[in-house]
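Student: sequence first, predicted coordinates after that:
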Amino acid sequence: MKLKFLVALGIAATLYSCDDETTGIGQFVADNDMIPAKADSYTIETRSHLLDSVYSRSSTAYLGKFTDQDYGTFSSDFLVQINCPENFILPDRIEEIKEATLGLYYTSYFGDSLANLRVQVDPLTKVIKDDGTDKALYYSNMEPTDYYDKNAAPLATKDYSAYDRTIPDSIRNEDTYYPNVSIGLGKDFCKDFLEKYNYTETVNGKTIHPYFKDSESFINNVLKGFYVHTTSGEGSILYISDIYLHLTIAYWTKTDEDKDTLVHTIVPMSSTKEVFMSTRFQNSGMKELVNDTKCTYLKTPAGLCTEVTLPIEEMYEAHKNDTLNSISVSFQKLKDQSNTPFKMGTPGTLLMVRKSEMKDFFENNKVHDNKTTFLATYDSNSNSYSFSKLNRLISYIFSEIRTEIEKGETEWNNWKNEHKDWNKLLLVPVTTETDSQGNIIGVENDLNVNSAMLVGGEDLNNSSDENQRIKMSIIYTNPVQK
């Protein structure tokens, strides 16, 4: 009897160190005789789930194309607007805009640094009004042809590689060097830009440039934006952190001797968070992996995640009157056996979210609450992702069940039919943003090129060896009446 008491006490001490909030119907009551803590476990089922698109509102743009022997071909391209600061002005007495270049500055890339690709820039023909109401603008399957004329001649093209061999090492090794693809936009673009700038109006006796008074006027009247995409080659994906429109201006000014002289300057305009930018991702070969029964997959961006099915009804029948003190589960990562020279990274963080609530979570910029949404970071020592404090989620679902069951068996069955995914979770690769104190203040879909294979899938779900299947561990207490 004393041994049982000590074991239960040890379990209770462990669970309380993990979770400071117990949930459930029963109330934990300790007295001098016993602490009735018990352990249980349940088998969960997993399968790969295809993500045709993800909500991808990000300050990073992605460009390129890459084919992987296991995950197929992946490509990325983007739409972008250029911001015009309020009351933007160029130097007086402009002779001409000699050159305009679109600069794509990238912090890193995935793939072959020497692979040759060709990028094409097309002007947008339709104004994209980003007032926050059209969430479809930021899904990764948005259709660029809705916003530009694919039959018109391109504004510019440029051959490039992630490692620009035309840059000498003396420049590349400087701290100020920022890798970029610089694309000349041509003389016609420069001439049209200056003509629109030279259009003026007089307001309250002051001459203004109405098309350049703010970003909305600029986008509506001067430059609706660009569609940037690769048209040939493959082998790399650029992670573009800054996008600039550089204008090389020739204008007249006075010397110290009061003589006219022609000088040149570069005026930068940039894409900022105040204007629209969205990347499209396309994958091929994902559907075949969904049908792989030997494991489950994670693939970013906009590729694959893992779906988890919980035995909630079975758990409810056994623990509907218990206090759920601790529930945890781990998902083991399989070793990457591929021999590709360009291995993808491992997703660093997974979001566990109810399948029916994933869309709302990302569209409304929510942060995990450790009640119905949870985060787990990849542990390279154990080669796994571990989730804890899931007792809060299970108790929340128990409350849903209880509400419907109390209405009657018919209503309960109808509710399950109407909410097909009520017992399903998704494990979605994400990135997080933290404040100066290290608190997570933002959670977004992982848009870098990452992948992982997890233990699970239909073969394991149907395995006759229960010890090999994925287990959810539960520690609970029965209500004790004094």
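Tutor: Ah, there it is.
Student: okay, CA-based contacts and neighbour counts for the rest of this
Tutor: Will do.
Student: now the farthest one out in the protein, which residue is it?
Tutor: The C-alpha centroid of the chain is most remote from Glu257, which lies 57.8 Å away (Cα atoms, centre = their mean).
Student: hmm, Val127 is touching Asn220, no?
Tutor: Yes - Val127 is within contact range of Asn220, at 6.4 Å (criterion: Cα atoms under 8 Å).
Student: all strands of the stretch 1-150 of the chain, in order?
Tutor: Remark: strands assigned in the stretch 1-150 of the chain by DSSP state E, counting those that start in this stretch are 23-24, 37-43, 45-50, 61-68, 72-80, 94-111, 117-123.
Student: and Asp214, which of those strands is closest to it?
Tutor: Comparison of those against Asp214 by Cα to Cα identifies strand 72-80 as nearest, at 16.7 Å.
Student: which residues sit against stretch 420-435?
Tutor: Applying Cα atoms under 8 Å, 6 or more residues apart in numbering, the contact partners of stretch 420-435 are 298-300, 305-312, 347-356, 358, 416, 440-447.
Student: packing partners for the longest helix anywhere in the chain?
Tutor: Looking across the chain with DSSP state H, the single longest helix is helix 2-18. When contacts are defined as 3 or more Cα pairs under 8 Å, 6 or more residues apart in numbering; DSSP states H and E, helix 2-18 sits against strand 37-43, strand 323-332.
Student: report the angle between the axes of it and strand 37-43?
Tutor: Helix 2-18 and strand 37-43 are oriented at 70 degrees to each other (axes from the mean of the first three to the mean of the last three Cα atoms, to 10 degrees).
Student: included below, for side-by-side comparison, is a second structure:
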Amino acid sequence: MKIFRFLPIAFAIVLGLSSCGDENSAIGSSIVDTNIEIVVDSSFQELITVESVPNDSVVGRTITQLIGRISIPGYGRLETDFLTQFMPAANFDTVGVNKLDSLILYLSYNTESFTGDSLAPMQLSVYPLDKRLESPVYSGIDPAEYYNAQAAPVALTSYNASFLGLPDSLIELGYKMIRVKLPDEMADRFYQKYKEDPTVFSSPSRFTQYFPGFYVKTSYGSGCVVNVQNTVMNLHYTKTTVINDKDSTYNSTQTLMAVTPEITTGNHIKLEIDAEIKNEISSGKVYLQAPAGLNVLIHFPTRKIIETFEDAVGGSGSASTVQGLVNSLTLRIPVKTVSSNYNLDPPQFLLFIRKSELQEFFEKKKLPDNVNTFYAKYDSDAHVYNFTGLRTFINNIIEKKRTGTEITDADEEIVLVPVSVYSETVSSGGSYYYYSYNEKEVVTDVVPYISAPSLALVDVDNIKLRLTYSKQDMK
């Protein structure tokens, strides 16, 4: 442990330095002090092996829902629908209500949140769930376990994703709604239940005991998949109030329930990977595909990296006069886009995680800790994912090793997983004497990538792994 502490000032300065060498060189070094050497080693990338592995049953938890069906040459056939509970409104408007006009399920999406032919005629059906969803919900869930597949749907509607024909006022807002009229009996049932016992609507857990939710299924059509960002159930009704001693009757609307991050929802996804991709994988090519498609499994040379570093600095033995420090460890994953009629993009983010920890990460809704898990954003200009902070991954394993925990195969089995990363801006600052203002982005959620069909070919020959470390002879 001493190798990481109480370093001379001249040596400590190099901690923040990144090496400036040719990435293609195997090993390069430069002397910045008579006793301090910075070593750049890119030879480890030759030890990396990668392969595509199935990712056909991901945790379908997400704040958006995917609905539709599409076949894309060179990608495959994707069919998606979803099961969801609802967050109820705590209070219903009951004063002066004369008539319940309709209960409408609205599925909203924006101008860029669909893939395929916007004019393709599609139809969806809505079924009530018979029981509460069990969390976590996986994309391979069997909906038949939660609804009566023999019963008729309570509602269905035809739609297309096109914005053509919409009023200019709605086009300017940038979103469109799929409108599904629910049975009048359902509207009356919800309303009367609230009047009888408002506590049923007091929490999601209590409400789902009364109303488990919906299964929204693609029942007709092919050629388009829509990413729904907002799902609500609105009650339209007629209301009378007294204004200036006169009765005034007008139409009103209230959102009775909505799909929110607090409740359980899951996308049911069926992806048949194109035979051409399967053949190319068999011949050694490596693909990333989403949703519920292909991850990349990496044999990461953790043991060799640590062995090389410790050999260079004399290990942890007290007799060594050399002290060393890992400055940086970076992994560069270049990809190639795949030509298609639908301009499929690579996933927006990749998650770097041990294969052994993958399932627990999503089930327990964890966030990247920059020690064991990391994420990288796709650089659309350079067509690459850059993982730049892996120094802490190696240092953590080194520290454990020096306290008796051996490196295992799990430390060398890494998966790259397509994900969506959600964040929010957090502001801070201010005191009695002065005011300062700072903003930073804080990651709030990381979920499997389910937003749209996505595909990329990994440029295996140009993967780069570079270790930079400093060492100092204390003699």
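Tutor: The structure has been received and is ready for your questions. Model, not experiment: these values are computed from the prediction.
Student: mean neighbour count and distance to Val290 of structure 1 added to the helices and strands packed on helix 2-18 of structure 1, as CSV?
Tutor: As requested, those are arranged in CSV below (neighbours: other Cα atoms under 10 Å; distance: least, Cα to Cα, whole Å):
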stretch, mean neighbour count, distance to Val290 of structure 1
strand 37-43, 16, 21
strand 323-332, 22, 18
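Student: out of these, which gets nearest to Thr14 of structure 1?
Tutor: Of the helices and strands packed on helix 2-18 of structure 1, nearest to Thr14 of structure 1 by Cα to Cα is strand 323-332, at 9.4 Å.
Student: relative to Leu375 of structure 1, how far out is Ile440 of structure 1?
Tutor: 10 Å (Cα to Cα, to the nearest Å).
Student: out of those two, which sits in the more crowded spot?
Tutor: Applying other Cα atoms under 10 Å to Ile440 of structure 1 and Leu375 shows that Leu375 carries more neighbours, namely 23 against 13.
Student: which element is the more buried one on?
Tutor: For Leu375 of structure 1, the enclosing helix or strand under DSSP states H and E is strand 373-379.
Student: now swap in Ser248 of structure 2 and tell me
Tutor: Going by DSSP H and E, Ser248 of structure 2 is part of strand 246-258.
Student: point out the other helices and strands that that strand packs with.
Tutor: strand 87-88, strand 230-243.
Student: can you give me the neighbour number for the equivalent of Pro429 of structure 1 over in structure 2?
Tutor: In structure 2, Pro429 of structure 1 lines up with Pro418, judged by TM-score structural alignment. Applying other Cα under 10 Å, we find 31 residues neighbouring Pro418 of structure 2.
Student: next: Phe163 of structure 2.
Tutor: Applying other Cα under 10 Å, we find 18 residues neighbouring Phe163 of structure 2.
Student: I'd say it and Ile171 touch.
Tutor: Yes - judged on Cα under 8 Å, Phe163 of structure 2 makes contact with Ile171 at a distance of 7.0 Å.
Student: so for the longest helix of structure 1, what gets flagged as buried?
Tutor: Buried positions in helix 2-18 of structure 1, judged by neighbour count with 16 or more other Cα atoms under 10 Å: Ala8, Leu9, Ile11, Ala12, Leu15.
Student: okay, angle between that helix and strand 323-332 too, please.
Tutor: 70 degrees.
Student: quick revisit: tell me the residues of structure 1 aligned with the next helix-or-strand element following the strand holding Ser248 of structure 2.
Tutor: Scanning forward in sequence from strand 246-258 of structure 2 by DSSP H and E, the next helix or strand is strand 265-273. Using TM-score structural alignment, the residues of structure 1 aligned to strand 265-273 of structure 2 are 277-285.
Student: can you list contacts of that stretch?
Tutor: 53, 56-59, 61-62, 71-81, 137-143, 271, 301-303.
Student: write the PyMOL selection for whichever of the contacts of stretch 420-435 of structure 1 are buried.
Tutor: Those of those that count as buried under 16+ other Cα under 10 Å are selected in PyMOL with:
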select buried, resi 298+299+300+305+306+307+308+309+310+312+347+348+349+350+351+352+353+354+355+356+358+443+444+445+446+447
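Student: angle of the strand holding Leu375 of structure 1 against strand 323-332?
Tutor: 40 degrees.
Student: how close does strand 373-379 of structure 1 sit to structure 2?
Tutor: After superposition onto structure 2, strand 373-379 of structure 1 lies on average 2.4 Å away from the residues it aligns with, using mean Cα distance after the TM-score superposition for structure 1.
Student: helices or strands up against that strand?
Tutor: strand 349-354, strand 384-387.
Student: what about the last one, how far off from structure 2?
Tutor: By that I understand strand 384-387 of structure 1. Averaged out, strand 384-387 of structure 1 is 1.9 Å away (mean Cα distance after the TM-score superposition for structure 1).
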